[in-house]
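S.K.: Sequence and predicted structure are below.
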Amino acid sequence: MKPLLLLPLLLTASAIFAQTKPAAETEAVQQTIRRFFEGMRRGDSAAVRATLAPGAVFHTLTTKNGQTQLRPENPSDFVKAVGTPHPEVWDERITFEKVLIDANLASVWTPYQFYRGSTFSHCGYNSFQLVKLAEGWRIAHIIDTRRKEKCK
């Protein structure tokens, strides 16, 4: 009789664990992205670099003369620019719209508005791909759109 009572308890405990683990992983993924942007706001290139996976890739989508263009951006150049003194704070304000996780891969969708100091610069969406390495979640790929109007 006791094993029959134990089975529902074990099933309930495993269901609770299954529900809390994804929430904890989602928070860890979001925290990596928050650290990336906090480092950018502070001009702290080391903090930004620490959020990136080895071999990380950056892209941006722009429109020129009605044509969509995919532009690669060098993550090392970006990290260097973050750490180079500039007169205004680079402030990218994001919200987490969608976080998907499977094992050691996460995909994150974030609308954003970018400000230089208090001056609006542009907006769009970021798509992040993160991988979970021994050090934790790291950004492997960022691709974004950029525009000055129709911001969310």
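M.R.: Sure, I can see it.
S.K.: Please count neighbours and contacts with C-alpha atoms only from this point.
M.R.: Noted.
S.K.: Tell me which helix or strand comes right after the helix or strand harbouring residue 81.
M.R.: Using DSSP states H and E, residue 81 sits in helix 75-83. Counting by DSSP H and E, the next helix or strand C-terminal to helix 75-83 is strand 90-94.
S.K.: Against that first model, consider the following:
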Amino acid sequence: MKKFTLFFLALLTFWQASAQTKTAPNIAVDKKAIEAAVKTLFDSMLASDTVKARSVMAPNLRIIVIGKSPEGAVTTRETTGKQFLATLASQPAQTMDERYWDSQVQINGDLASFWCEYAFFNAGKFSHCGVDVFQLYRSSQGWKIVNLAYNMRRENCDMQAIPPK
């Protein structure tokens, strides 16, 4: 009985260690897939490609823009994924250029967040910078963006940190 108990404990320990080593690579794979979904959205903006954008968007995508009124009060504006796609379709390619850096990914099961600093260029001219916060969920087709909140500012932008096109 003592040998069986030792064998069982050894087997249980091995199984737990094996399960832990399988989890770590999955997190790395998920992080890459999450960043790829965000990058696909930015690439679709630059190409004005609504099909590519839709491929990483949840059908009920919400976009919240945090800004300031002329008086300095904080404002919020909500847009739907459908409205975003209509705007994207109306823009010529190479107009909407969003570049990001300093990204962070958090994952808990089928929910993830992607936080990054960004700079937005409109038709080649710097427009504004800020922070994007994406919320994604794992669907049967991969990670999909379900919410995006971002702020916009024209001052205190770290122009040295902006990646080249």
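M.R.: Arrived safely. None of the values given here were measured: they were computed from a predicted structure.
S.K.: If you compare the directions of the helix holding residue 81 of the first structure and strand 90-94, what angle comes out?
M.R.: 110 degrees (axes from the mean of the first three to the mean of the last three CA atoms, to 10 degrees).
S.K.: packing partners for helix 75-83 of the first structure?
M.R.: helix 45-49, strand 52-64 (3 or more CA pairs under 8 Å, 6 or more residues apart in numbering; DSSP states H and E).
S.K.: Buried residues, that helix. List them.
M.R.: 75, 78-80, 82-83 (16 or more other CA atoms under 10 Å).
S.K.: Out of these, flag the one nearest to residue 107 of the first structure.
M.R.: Closest to residue 107 of the first structure out of the buried residues of helix 75-83 of the first structure is residue 75 (18.6 Å), distances taken as CA to CA.
S.K.: Which residue in the second structure aligns with the closest one?
M.R.: Using TM-score structural alignment, the partner of residue 75 of the first structure in the second structure is residue 81.
S.K.: what residues are up against its match?
M.R.: Counting by CA atoms under 8 Å, 6 or more residues apart in numbering, residue 81 of the second structure touches 57, 59-63.
S.K.: Also residue 128 of the second structure?
M.R.: By CA under 8 Å, 6+ apart, the contact set of residue 128 of the second structure is 119-121, 152-155, 157.
S.K.: Surely it is in a helix?
M.R.: No: counting by DSSP: H, G, I helix; E, B strand; the rest coil, residue 128 of the second structure is not part of a helix but strand.
S.K.: What does it correspond to in the first structure?
M.R.: In the first structure, residue 128 of the second structure lands on residue 122 (TM-score structural alignment).
S.K.: what's the answer for residue 28 of the second structure, then?
M.R.: So, by TM-score structural alignment, residue 28 of the second structure is matched to residue 23.
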